[in-house]
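Q: Sequence plus the predicted model coming up.
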Amino acid sequence: MSASKPLRTTLIGVVLAATALIPLQGTAFAGQSVAADSATAPVSSVAGIEDATARSLAAALADPAWARQLRIAALGADSVDLRELTSGSATSGGKRLASEVAAADRGVAAAKGLSDRVGSLLRIGLADASMKASLAGGTAPLVAAAPSDDDASAFTAYDSKGAAHELSVGSVPDRPVYLIDVDGAKAVTEGLKVVNEALVAKGLDVPAPAAEVSAAASLTATGIDTTLINSVRISDVKEPWFKGDAEIFTLVTGFGTDGKPRVDTVEMPYLNKADTTYYPNQVLVNWSNYKYDMADAVMMEDDGDTNYQALAKALVTALLTITDQGAYIPLADALLDAIPTSWWTDDPDYVDSWYTLAKATKGTRNGAAANGWMNVSPYHVAAL
């Protein structure tokens, strides 16, 4: 990424999931809480852990039995759980890797600010589907970590003898390449739990006070008003061949019913292709959470080294300095400014943002960064 901070428009996409009307955002997630203000600087970055794992796995391919097991797994699925594969292996190469992969998984979780509840995160698969024929034909594969720099012109892969090979990001190599990457869908789900827990702890994601709930009882009895995403499209950013699916999430922000800034997190597990229109029928804004008839939305993606504890801390720190002045003010810029400059490399990439969404907003709205659009409409969710 090379644009200025507010116009970072990198997108890789997300695994498509058939999503009808998802549960409304703003619900506290269950599970073990991770304090947002604990230490957030990991000893090793995700990229470093992945690279070390790639070198070890490449060396283990010297064991023919393990090489055969991995080849069968890679030909049978786009990617597989690396910890599950090694822990269940009967081969000497797989067994030797098992403890190292388990430790690498824990290291990745720590580097991303996630608790142990996340389980295994590392996955492995062929870097491109076109490599299946040569792998099946017996061509010796290389092993690489998923590159974390979108601006890099090359990255490193390893063979079973420990030799490093420089691969171009501009073209698919003739030789098959196993790519080690993080399970982005699982990381986003668990990461947004961390963010929500931090917001709840600081009172930035709380239900309306009892008095207000009582005053709005007649409205609540009939249901709630929401804004629905009918369709959404993100521009083509011409990602390099090795980039697989990443995960999109949106931060919806405004003033809560208690007058404090509020952030609701929205997973968007369907934007898996750029320059493609999707029709999710997904709730974006639950207006019962907000004091004013305005909210902002900032769309981002987890692109590797995202540390959710650090993200949560940055959001909380920024929002706690903002007070309700009796009128709506945009909070999207406050969210973007809260994110450290170093994160605008290949971390939680800024995709686009939508300002001043109102309860009555209807039709197609272009994003402020001109990297996408959403078609939205009011949607009343009736009470049971």
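A: Done, it's in.

Q: CA atoms for contacts and neighbours, from now on please.
A: Fine.

Q: tally of neighbours for the residue nearest to Ala129 when sequence neighbours are not counted?
A: Counting by Cα to Cα, 6 or more residues apart in numbering, Ala129 lies nearest to Asp78, which is 7.8 Å off, once chain neighbours are set aside. Neighbourhood size, Asp78 [other Cα atoms under 10 Å]: 14.

Q: Comparison target, given below:
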Amino acid sequence: MRTAALRATVVALALVTTTVAAPQVTAKTNSVPAITDSLAKAISLELTGKATRDTLARIATVDATDPAELATTASLTRSVAQANADLLVAKGLPAGSARLARIRLGHDSMARSLREGAEPVVAAAPNDDNAREFTGYFPGGKPLTLSTGTIPTRPVVFAEVDVTTAVRLGTEMIQRQTGKPVVTEAGGYRATQVTSIRFGNVQEPWFKGDAEIFAITGGFDHNGDVRADTLTLPYLDDENTTYYPNQIVLHWNRYKYSAADIVFMEDDGDTNYLNLAKALVAALAYILDSGVYVPLVNAILDAMPGSWWTDDPDFVDACYTITRDTNATLTCAGGNGTVGVRPFWVNER
């Protein structure tokens, strides 16, 4: 999440733009936390049955699993289907585009006790990284308060969103809203490739599982209009770990100037991509090309509704003014990210 110091660093960097009110997420009762909590309770109600308990012990791992595999009753099948439909609405994604509901064992240390018959607790993964406690449900639906400070010895199964799929679909939606035509060069085009990337903090405590990082790039297109592009970084799961993806992140045939910015975000599960796309379009539409390149990080950050900074999407870091010829290892503005980049030629064939 953005600290005051990090926000001050970002604000101190020059940008002239117009503040635009961004749309707010409204449906509290249909929020991701409410939907996953409802699913967790529905699962717990079915765990009084031996068949469902045995199935849970067999399929629950730290890797997310479709709860449809657990739906051994008609009632739970309906609950899972309803959760999937509601999650797509909450995430601002098209109806029927994916099954987003998932269940996951809280920690691999819980697997043995679950297989040996220990009574599990089912809970929605806390949406706030700084939460001190969360509510789980015993088989039969009786609530239990658990602390986030330590990993429980009791097996905890989390109901959550398949954020990997949501990020992919969501960034595609943003791209459709904000992307614009490109200018091609003979034989190919110039790009920038990430050779290494590392973050000191990816904003994910133990109860959240792996991070789901995505990036928004900003620059001016050939007509002098601001364009925002998106990309996913599905490999970037852990903090203080260096990855070597050789991923292309900037396509210079899309930009008028030989400079662009990258903002790295982490989706905790509650991001509404439709609202994010609309907010970006509204904020960036009012930035005019003055004949020289200006950083666009602030405009991208200001497009986020203020309430989203409480937890999702988490601001991870931002790298300003990466040029077409940059060949270096860069420390991003907040000091959290280190990114190695180099020029790359993309052949036409």
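A: Yes, it's here. Here the structure is a predicted model, which is why all the values come from computation and not from measurement.

Q: quick one: TM-score?
A: Superposed pair, TM-score by TM-score structural alignment, normalised by the length of structure 2: 0.91. Supporting alignment: 335 aligned residues with a Cα RMSD of 2.0 Å.

Q: doesn't Gly125 make contact with the residue nearest to Ala129 of structure 1?
A: Yes. Counting by Cα atoms under 8 Å, Gly125 is a contact partner of Asp78 of structure 1 at 5.7 Å.

Q: So which residues of the stretch 51-200 of structure 1 form strands?
A: For the stretch 51-200 of structure 1, applying DSSP state E, counting those that start in this stretch gives strands covering 80-81, 122-126, 142-145, 154-158, 164-168, 177-182.

Q: With distance to Ala73 of structure 1 added, can I get those in a markdown table?
A: Below are the strands of the stretch 51-200 of structure 1 laid out as a markdown table (distance: least, Cα to Cα, whole Å):
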| stretch | distance to Ala73 of structure 1 |
| --- | --- |
| strand 80-81 | 7 |
| strand 122-126 | 8 |
| strand 142-145 | 14 |
| strand 154-158 | 19 |
| strand 164-168 | 23 |
| strand 177-182 | 11 |
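
Q: want to throw the ones you listed into TSV with mean neighbour count and distance to Val381 of structure 1?
A: Formatted as TSV, the strands of the stretch 51-200 of structure 1 follow (neighbours: other Cα atoms under 10 Å; distance: least, Cα to Cα, whole Å):
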stretch	mean neighbour count	distance to Val381 of structure 1
strand 80-81	17	38
strand 122-126	24	39
strand 142-145	28	45
strand 154-158	20	49
strand 164-168	15	51
strand 177-182	26	36
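
Q: Asp347 of structure 1 is nearest to which of those?
A: Among the strands of the stretch 51-200 of structure 1, the nearest to Asp347 of structure 1 by Cα to Cα is strand 177-182 (12.9 Å).

Q: And Ala260 of structure 2, what's its match in structure 1?
A: Taking TM-score structural alignment for the superposition, Ala260 of structure 2 sits opposite Ala295 in structure 1.

Q: Now the nearest residue to that match once chain neighbours are set aside: which helix or strand?
A: In this structure, Ala295 of structure 1 finds its nearest non-sequential neighbour in Gly254, 4.8 Å apart by Cα to Cα, 6+ apart. Assigned by DSSP states H and E, Gly254 of structure 1 belongs to strand 247-255.

Q: which residues in structure 2 does that strand align to?
A: The aligned range for strand 247-255 of structure 1 is 212-220, by TM-score structural alignment.

Q: nearest spatial neighbour of Asp174 of structure 1, skipping sequence neighbours?
A: Here the residue nearest Asp174 of structure 1, using Cα to Cα, 6+ apart, is Met131, at 7.6 Å.

Q: and the one you found, how many neighbours?
A: Using other Cα under 10 Å: Met131 of structure 1 sits among 20 other residues.

Q: repeat for the one 3 residues further on
A: Using other Cα under 10 Å, Ser134 of structure 1 is surrounded by 14 other residues.

Q: how near is the alignment partner in structure 2 of it to Arg324 of structure 2?
A: For Ser134 of structure 1, the aligned position in structure 2 is Ser113, judged by TM-score structural alignment. According to Cα to Cα, to the nearest Å, Ser113 of structure 2 stands 54 Å off from Arg324 of structure 2.

Q: residue contacts, Thr257 of structure 1?
A: The contact partners of Thr257 of structure 1, taken as Cα atoms under 8 Å, 6 or more residues apart in numbering, are Pro207, Ala208, Pro209, Glu212, Asn289, Tyr290, Lys291.

Q: from these, which would you call buried?
A: By neighbour count, with 16 or more other Cα atoms under 10 Å, the contacts of Thr257 of structure 1 hold Pro207, Ala208, Asn289, Tyr290, Lys291 as buried.

Q: list the contacts for Leu330 of structure 2?
A: So Leu330 of structure 2 contacts Cys319, Thr338, Val339, Gly340, Val341 (Cα under 8 Å, 6+ apart).

Q: With secondary structure and neighbour count added, can I get those residues in CSV?
A: As requested, the contacts of Leu330 of structure 2 are exported to CSV (DSSP: H, G, I helix; E, B strand; the rest coil; neighbours: other Cα atoms under 10 Å):
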residue, secondary structure, neighbour count
Cys319, strand, 22
Thr338, strand, 20
Val339, strand, 19
Gly340, strand, 18
Val341, strand, 24
